[in-house]
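>>> Fold the following for me, if possible:
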Amino acid sequence: MVRAWFMDNETTDQRLEHHLNPPEFLNLNELFNNTGVEHFKINIATFQTDGVLEKIRKDRGYSYEDEIICSKECLQDYENKLKSFFTEHLHTDEEIRLVIDGSGYFDVRNGKDDRWIRVEVISGDMIVIPSGIYHRFTLDGKNYIRAKRYFVGEPVWMPYNRPSDDLQCRKDYLKKLETGFAAV
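From the prediction side, this is the model:
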């Protein structure tokens, strides 16, 4: 079961494990209602043959896939890449990750008061971060994650660091915060 909780506004490297006993957890419905972030549990042992992931990809139009491994041994320019992943940013497209192995944290801003919500992801977690939401990523103390990345059409890799409130995707996201999110 994925865990999500409100955290402080710490700006240092969050790979430190000082948030393991957070005071205020959110369930998946609260996470979705506060942020629009969706979660799917995928069986890693059978995901290539059971049809569950294929149905999600078809329903949501995910036509492109690749894989990333974040570790000191596998990621070129490891320290700088992690710093860039941890810089608060948004994208014009959804960010979709399926964790195959390892673990890490996605931090997303809640809509009401701009507080950080930390979402722990482990093997089998598929997370969909909506376009226009400010977020960041970091590894946990294991310093390893292997994940599939999915996109609608050709991938758009461009992060827009905060502030980027003038982008249309941000305006659209804020409107959804007011009117409510609808799961696809």
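
>>> okay, CA-based contacts and neighbour counts for the rest of this
Noted.

>>> SS state for Asp169?
Not quite, residue 169 is Cys, not Asp. helix (DSSP: H, G, I helix; E, B strand; the rest coil).

>>> which residues touch the nearest residue to it once chain neighbours are set aside?
What sits nearest to Cys169 in space, not counting adjacent residues and going by C-alpha to C-alpha, 6 or more residues apart in numbering, is Gly132, at 4.8 Å. Gly132 makes contact with Leu90, His91, Thr92, Asp93, Cys169, Arg170, Lys171, Asp172, Tyr173, Leu174, according to C-alpha atoms under 8 Å, 6 or more residues apart in numbering.

>>> same deal with Ala147?
Glu67, Ile68, Ile69, Arg97, Leu98, Val99, Ile100, Asp101.

>>> Validate this expectation: it resides in a strand.
Yes. Assessed by three-state DSSP, Ala147 belongs to a strand.

>>> Second chain to compare with the first, below:
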Amino acid sequence: MVAFFYHDNKDTPENFTDEHSSGTPVTVERLKQLGVLYYYVTSNEQLNSIAKARNYKNRDEITLNLDSFNGDLGAFNAKMAQFYKEHYHEDEEIRYIVDGEGYFDVRDVGDQWIRAKLNAGDMLILPAGIYHRFTLSSAQKNIKAVRLFKDEPKWEAINRDTDKVTEARSDYVRGIAV
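Predicted coordinates for the structure are as follows:
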């Protein structure tokens, strides 16, 4: 079941896949104010309808678990650490969860983390320029997701610690400031 809440900010390199709920819920309406959209998708027809309405032309499927790294725990842990590093993209990030469980964290305007706990059927759309990060949940350490794209995917993660500000980031900040 989907849940949105403020992160407790008590994560460490050893426990960042734990829930970390502060106990303060966040509404879907609050997420919309940040440009984050949530859908619960119950069929391929609904998924295709959303994709068509938002002009998504391409998609692929990704599975993240230890098996998808041929049991290489070092490679798996390195990829999870990379995904958990705070970053943004110049394109929307769209994920539809087919199976498993994971967390997307997004920054609100007060620079606090909001955590979205996603399961099968959940779809999250993050706007270009929003700082975010992702991790699997410690309960499952497995996720299968469909990724959707308007054009060819742009995979460049622009990490916050680089202080790089692109047009996508500037547009995002201006858009939520109104």
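
>>> before we move on, back to that, can you tell me what the residue nearest to Cys169 of the first structure aligns to in the second structure?
Per TM-score structural alignment, the equivalent position to Gly132 of the first structure in the second structure is Gly129.

>>> can you list contacts of the top strand by length along the first structure?
Among the segments of the first structure that qualify as a strand by DSSP state E, the longest is strand 95-109. Strand 95-109 of the first structure has contacts (C-alpha under 8 Å, 6+ apart) with 35, 44, 115-131, 133-140, 142-151.

>>> mind listing which of the contacts of Gly132 of the first structure are in helices?
Assigned to helices by DSSP state H, the following of the contacts of Gly132 of the first structure qualify: Cys169, Arg170, Lys171, Asp172, Tyr173, Leu174.

>>> Quick one: end-to-end distance for stretch 23-38 of the first structure.
22 Å (C-alpha to C-alpha, to the nearest Å).

>>> for that stretch, which positions count as buried?
Phe25, Leu26, Leu28, Leu31, Phe32, Asn33, Asn34, Thr35, Gly36, Val37, Glu38 (16 or more other C-alpha atoms under 10 Å).

>>> Over to stretch 6-26 of the first structure?
Phe6, Met7, Gln14, Arg15, Phe25, Leu26.

>>> for stretch 143-156 of the first structure, same thing?
Of the residues in stretch 143-156 of the first structure, Tyr144, Ile145, Arg146, Ala147, Lys148, Arg149, Tyr150, Phe151, Val152 count as buried by neighbour count, 16+ other C-alpha under 10 Å.

>>> any chance of those in TSV, plus distance to Asn110 of the first structure?
Formatted as TSV, those follow (distance: C-alpha to C-alpha, whole Å):
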residue	distance to Asn110 of the first structure
Tyr144	26
Ile145	25
Arg146	26
Ala147	24
Lys148	25
Arg149	23
Tyr150	23
Phe151	24
Val152	25
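
>>> Now do the same for Ala147 of the first structure: its match in the second structure.
Under TM-score structural alignment, Ala147 of the first structure pairs with Ala145 in the second structure.
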